[in-house]
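*Asks:* Next input, structure requested:
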Amino acid sequence: MKNQWYTISVYSENNVGLLNRISGIFLKRHINIESLNVSKSEIENVSKFTIVIHSTEDWARKIVNQIEKQVEVIKAYYHTDDETIYQESALFKIASHLLFDERQIQNIIKESNSQIVTVSRDFFVLAKTGRRHEIDEMHDALEPYGIMQFVRSGRIAVSKAAMPITNILAEFQNQ
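*Replies:* Have a look, this model is predicted:
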């Protein structure tokens, strides 16, 4: 089996220590978490972890099975990139003089469909939302001019197929 990108979605109760136990599952298997996002989900009082790994399907399945053994976890799924719609966001802090002195910077902003978030005397901040490779391409284009600061968010994703989590919760609440 070959390695590919997997997005793992974990629906859980919002309890202290769960993130530590979930990350321990990856640590034991020497699998790096490439991206992590935790937020509230579409279901009241249920959190959603979105975890990205580069691994085999066999390992993704095993990890999901281990995660589901955690008491607070309601359900976990794994999906390939083709099965999800996903985005990441990034912020780039660049020296202000470049905005006016380097015409290519303006071209990069336009071609990448990024936005200027703020401009001050010393720096300006660009925001870019898109796929990982789009953010990487923008980073590579800006790097020769000097990036003062850079930060990227974790992946946010929804599956293309229906997620039966709402039905599972309804059954759980009716028991």
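
*Asks:* use CA for all of it now, contacts and neighbours both
*Replies:* Noted.

*Asks:* Tally up the residues packed near residue 174, please.
*Replies:* For residue 174, the count of nearby residues is 6 (other C-alpha atoms under 10 Å).

*Asks:* Now do it against residue 167, distance only.
*Replies:* Distance, residue 174 to residue 167, by C-alpha to C-alpha, to the nearest Å: 11 Å.

*Asks:* Also residue 17?
*Replies:* The value you get for residue 17 to residue 167, if C-alpha to C-alpha is used, is 27 Å.

*Asks:* and if you look at residue 92?
*Replies:* Residue 92 is 41 Å from residue 167, by C-alpha to C-alpha.

*Asks:* Tell me which of these two has more neighbours.
*Replies:* Under the neighbour definition other C-alpha under 10 Å, residue 92 and residue 167 were set side by side, and residue 92 has more, 21 against 10.

*Asks:* in the chain, which spans are strands?
*Replies:* Applying DSSP state E to the chain gives strands spanning 4-12, 35-40, 47-55, 73-80, 84-95, 115-119, 123-130, 149-152, 156-159.

*Asks:* I'd like these written out as CSV, with distance to residue 23 added.
*Replies:* Output for these, formatted as CSV (distance: least, C-alpha to C-alpha, whole Å):
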stretch, distance to residue 23
strand 4-12, 12
strand 35-40, 10
strand 47-55, 10
strand 73-80, 14
strand 84-95, 21
strand 115-119, 33
strand 123-130, 26
strand 149-152, 20
strand 156-159, 18
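
*Asks:* next up, for comparison:
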Amino acid sequence: MNQEFTITLFSEKNETLINKVVLILTRRKININSFSVIFCKTVNLYRFTITLIETESAVQNLVHQIEKIIEVFKCYLQTEAELSTHQILLLKVPNSDEKEKQVRSIINTSPIFKEADYCVYTSKIHIETIPQLATIITELEPMNSF
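*Replies:* Just a heads-up that it's a prediction; the model follows:
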């Protein structure tokens, strides 16, 4: 049964990535409802948001194929219902082993992007856990979180 899905992926700057993603979609004859690319200045990443109507198994295969692209750091799949109950967290924290252990214990993820002075983490979390998570994250003294 076809339903609406939203695919969110994070990547580094690469001009050919849009072509690669669109090529994967057109080869599978999947129609795109919307396609947007946003630059996140604070973490130097690009966020792609793609909405489409397709079967769940086809979209899961599509997400798996997109994650194989080298330039893609992380790819998330959300249904219409999940869009109202879950948020994608993108967190920039100063680089240290202690802070990395704390962040991993909080959001159960590994860094998607590491620089000399900071790490960027991403995770899909439930909306109800955001207030609890916000108090814990402020104790970590993050550089930027959104």
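
*Asks:* Could you tell me the TM-score of the two chains?
*Replies:* Here the TM-score for the pair of chains, by TM-score structural alignment, normalised by the length of structure 2, is 0.60; 100 aligned residues with a C-alpha RMSD of 2.4 Å.

*Asks:* what's the matching residue for residue 63 of structure 2 over in structure 1?
*Replies:* When structure 1 is aligned by TM-score structural alignment, the residue opposite residue 63 of structure 2 is residue 64.

*Asks:* Let me see the contact set for residue 46 of structure 2.
*Replies:* 10-13, 37-40 (C-alpha atoms under 8 Å, 6 or more residues apart in numbering).

*Asks:* Filter those by whether they're kept in structure 1.
*Replies:* Here is what carries over to structure 1 from these, by both residues aligned by TM-score structural alignment, their matches' C-alpha atoms under 8 Å: 10-13, 37-40.

*Asks:* which of those residues are buried?
*Replies:* 10-12 (16 or more other C-alpha atoms under 10 Å).

*Asks:* Go through these and say which is closest to residue 79 of structure 2.
*Replies:* Nearest to residue 79 of structure 2 among those, counting by C-alpha to C-alpha, is residue 10 at 17.9 Å.

*Asks:* To which residue of structure 2 is residue 10 of structure 1 aligned?
*Replies:* That one, residue 10 of structure 1, aligns with residue 9 by TM-score structural alignment.

*Asks:* Against residue 131 of structure 2, how distant is that match?
*Replies:* Applying C-alpha to C-alpha, the value for residue 9 of structure 2 to residue 131 of structure 2 is 24 Å.

*Asks:* So for the two, which residue has more residues nearby?
*Replies:* residue 9 (21 against 10).

*Asks:* I'd guessed the more buried one sits against residue 45; true?
*Replies:* No - look at residue 9 of structure 2 against residue 45 with C-alpha atoms under 8 Å: they stay out of range, at 10.0 Å.

*Asks:* distance of the closest residue to residue 38 of structure 2 other than its chain neighbours from residue 41 of structure 2?
*Replies:* Nearest residue to residue 38 of structure 2 in three dimensions, chain neighbours excluded: residue 47, at 5.1 Å (C-alpha to C-alpha, 6 or more residues apart in numbering). From residue 47 of structure 2 over to residue 41 of structure 2 the distance is 11 Å, taken as C-alpha to C-alpha.

*Asks:* The two: who's more crowded?
*Replies:* Taking neighbours as other C-alpha under 10 Å, residue 47 of structure 2 and residue 41 compare with residue 47 leading, 19 against 8.
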